[in-house]
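Enquirer: The following comprises the amino acid sequence and a computationally predicted model.
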Amino acid sequence: MKKKIIIIFFILIIFVNTGVYAEPDISLFGKDVNIEDSENPEDYVVGFEILLVLTILTLAPAILIMMSSFTRIIIVLSFIRNALGTQQTPPNQVLIGLALFLTFFVMAPIGADINENALQPYLEEEIGQAEAIDNAMVPIREFMYKQTRDKDLALFVDIADVEEEIVNMEDIPTKALIPAFIISELKTAFQISFIIFIPFLIIDMVVASTLMSMGMMMLPPVMISLPFKILLFIMVDGWNLIIRSLINGFS
């Protein structure tokens, strides 16, 4: 480790002494690249816009998860797998992929609204960046507001210490709406998962009681109940019912 540090130290000394950092002309892939200050302020504005776009792309997964229907869908799908007791079937990749496509399906009208009223006018330079962001937040805020409970919203409005009187949705600050929406989605997802768990729990109890009465205490009840739970799920067309209920819950 010490030898590596010494080697890196000597390399830095060689670079400094040779004046690499002071040269404005750099050869890159056989081409001379000239580095100099720009006299046009618009060049810096474009650079900041590119930086902003890259930042948004970096935060896109968090935005997708926290401000869309993804949270509720993935939690319900995970609880279904646990209720069936199928371990890693379906695998995580399948559940996440299904949740993503269902999220795209649910959020498609909102995406179309954002594209029509925010993105396209901004690309055509009809509106500024700030106005485009405000226009894009309108349909997202409406979606979150419809799915948020008043109790959760009041909690974060009180914590945020909003001094202005809230009369309608436009008066609610986004910093309070987003966390209120998240905990509302968590509660809704757990409520749906609890209802789904009940029939599978009954099957486990019946199978365990039957095995106990027959004196087969060494036989794991899960091995016997798993085929019956899968059969029940197939007979009622479980995936169709659950997906239909999830999508209708956002309408």
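Expert: Received it, and whenever you're ready, just let me know what you need.

Enquirer: can we go C-alpha only for contacts and neighbour counts from here?
Expert: Noted.

Enquirer: ok, and the closest non-adjacent residue to the most centrally placed residue in the chain?
Expert: Centroid check for the chain by C-alpha atoms, centre = their mean gives Ile65 as the closest residue, at 1.4 Å. Leaving aside its chain neighbours, Ile65 sits nearest to Thr71 (5.9 Å; criterion: C-alpha to C-alpha, 6 or more residues apart in numbering).

Enquirer: Tally up the residues packed near Gly238, please.
Expert: 15 (other C-alpha atoms under 10 Å).

Enquirer: ok, now how distant is it from Met205?
Expert: As judged by C-alpha to C-alpha, to the nearest Å, Gly238 and Met205 stand 21 Å apart.

Enquirer: Could you do Pro199 as well?
Expert: Applying C-alpha to C-alpha to Pro199 and Met205 gives a distance of 10 Å.

Enquirer: any idea which helix or strand carries the residue nearest to the centre of the chain?
Expert: Ile65 is located in helix 41-66, with elements delineated by DSSP states H and E.

Enquirer: what's the following helix or strand after that helix?
Expert: Counting by DSSP H and E, what follows helix 41-66 is helix 70-84.

Enquirer: in the next helix or strand after that next one, what counts as buried?
Expert: Following helix 70-84 in sequence order, the next helix or strand is helix 92-114 (DSSP H and E). Across helix 92-114, burial judged by 16 or more other C-alpha atoms under 10 Å covers 95-96, 98-100, 102-104, 106-107, 110-111, 113-114.

Enquirer: residues in contact with stretch 93-111?
Expert: Ser68, Ser69, Phe70, Ile73, Ile74, Leu77, Ser78, Pro139, Ile140, Ile247, Phe250 (C-alpha atoms under 8 Å, 6 or more residues apart in numbering).

Enquirer: putting a second one here so we can go through both:
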Amino acid sequence: MWRFGSYLLLLTLLLLPQLAAANELTLLSVRDADGGQDYSVKLQILLLMTALSLIPGMLMVLTSFTRIVIVLAILRQALGLQQSPPNRVLIGIAMMLTLLIMRPVWQDIYHNAFKPFQAEQMTLEQALGRAEQPLRQFMLAQTRENELHQVLLIAKEPTTMAAADVPIEVLIPAFVLSELTTAFQIGFMLFIPFLIIDLVVASVLMSMGMMMLSPLIISLPFKLMIFVLADGWSMVAGTLAGTFGAMP
């Protein structure tokens, strides 16, 4: 299933520009046959429509999106904000950062897989294999050895297997587990300064005898002010991009 989904995503990246450039996009072709007409669905359109339903899920497990969106959600929780920024805003920010961080991968796929395929210098199978290489290199660079070892055990594959020989259906879950671990580690580091502010405010209120006043109400403006003065959003975006410094 993982291999099928990843191949569909790569196939969409290869075929989408070619289909978008076409003047007409016909779903059904009609030809005369004995006793009537015969209708057939174009294979490329069928594959594209199938891939479109899997693209959101595959983007989450094949790119940097998971790490980014989890860190942003933890940051919102650390600030003490419930619905601001809204989930749609966080997802939009995560998507834009993902496109920016994954830009070298997309460019490699476009120049070394799509363009030769469009020029008929490669078959579709060869183009898919070439398009998989930069994506595999990106995931391998971000995958931890412990997670990869565990997934190899689950898949009953040799744990001494070279990284280049790891099947894509084994690499993808190892990559996702590594992204979750890294995202939680970054989120923990982001939580510490805001937790200290909450403790200081709670201690001051307790010393003043204001037991009934919630410390979160007092600490929230201070956390927002410090976060803005420290140019927090730029720092978070830069830190997240820096964690992918091992990109191909």
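Expert: Thanks, I have the structure now. Since the model is a prediction, treat every value here as computed from it, not as a measurement.

Enquirer: quick one on the thing from earlier: tell me what the helix holding Ile65 of the first structure is packed against?
Expert: Helices and strands touching helix 41-66 of the first structure, as assessed by 3 or more C-alpha pairs under 8 Å, 6 or more residues apart in numbering; DSSP states H and E, are absent.

Enquirer: re earlier: now check the second structure for the residue matching the residue nearest to the centre of the first structure.
Expert: In the second structure, the residue matched to Ile65 of the first structure (TM-score structural alignment) is Met60.

Enquirer: For Val105 of the second structure, see how far away its match is.
Expert: Met60 of the second structure is 15 Å from Val105 of the second structure, by C-alpha to C-alpha.

Enquirer: one step back: could I get the buried residues of helix 92-114 of the first structure as TSV with distance to Glu170 of the first structure?
Expert: Below are the buried residues of helix 92-114 of the first structure laid out as TSV (distance: C-alpha to C-alpha, whole Å):
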residue	distance to Glu170 of the first structure
Leu95	35
Ile96	33
Leu98	33
Ala99	30
Leu100	29
Leu102	28
Thr103	25
Phe104	26
Val106	23
Met107	21
Ile110	18
Gly111	20
Asp113	18
Ile114	17
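
Enquirer: Among the residues you listed, which one sits closest to Pro227 of the first structure?
Expert: Lowest distance from Pro227 of the first structure to these (C-alpha to C-alpha) belongs to Leu95, with 21.0 Å.

Enquirer: After alignment, which residue of the second structure pairs with the closest one?
Expert: Under TM-score structural alignment, Leu95 of the first structure pairs with Leu90 in the second structure.

Enquirer: neighbours around the alignment partner in the second structure of Tyr122 of the first structure, how many?
Expert: Using TM-score structural alignment, the equivalent of Tyr122 of the first structure in the second structure is Phe117. Neighbour count of Phe117 of the second structure, defined by other C-alpha under 10 Å: 20.

Enquirer: Then the one 10 residues further on?
Expert: When neighbours are counted by other C-alpha under 10 Å, Ala127 of the second structure registers 22.

Enquirer: One more: Ile186 of the second structure?
Expert: Ile186 of the second structure, neighbours per other C-alpha under 10 Å, totals 20.

Enquirer: got a list of what Pro90 of the first structure touches?
Expert: Pro90 of the first structure neighbours (C-alpha under 8 Å, 6+ apart): Arg81.

Enquirer: what's the distance between it and Asn82 of the first structure?
Expert: For Pro90 of the first structure, the distance to Asn82 of the first structure (C-alpha to C-alpha) stands at 10 Å.

Enquirer: which one in the first structure is aligned with Ile196 of the second structure?
Expert: Taking TM-score structural alignment, the alignment pairs Ile196 of the second structure with Ile202 from the first structure.

Enquirer: quick one: that match and Leu84 of the first structure, what's the gap?
Expert: Counting by C-alpha to C-alpha, the gap between Ile202 of the first structure and Leu84 of the first structure amounts to 12 Å.

Enquirer: Check Ile114 of the first structure too.
Expert: 39 Å.

Enquirer: what do you get for Asp161 of the first structure?
Expert: Applying C-alpha to C-alpha to Asp161 of the first structure and Leu84 of the first structure gives a distance of 45 Å.

Enquirer: Which of these two has more residues huddled nearby?
Expert: Neighbours around Asp161 of the first structure and Leu84, counted as other C-alpha under 10 Å, are more numerous at Leu84. The numbers are 22 against 9.

Enquirer: show me what contacts the more buried one?
Expert: Phe200, Leu226, Lys229, Ile230.

Enquirer: any idea what the last one aligns with in the second structure?
Expert: I take that to be Ile230 of the first structure. Under the alignment by TM-score structural alignment, Ile230 of the first structure pairs with Leu224 in the second structure.

Enquirer: Have a look at how far, on average, the longest helix along the second structure is from the first structure.
Expert: Ranked by residue count, the top helix of the second structure under DSSP state H comes out as helix 168-207. Averaged over the aligned pairs, helix 168-207 of the second structure sits 0.6 Å from the first structure after superposition, using mean C-alpha distance after the TM-score superposition for the first structure.

Enquirer: against the second structure, where does stretch 143-159 of the first structure fall?
Expert: Counting by TM-score structural alignment, stretch 143-159 of the first structure corresponds to 138-154 in the second structure.
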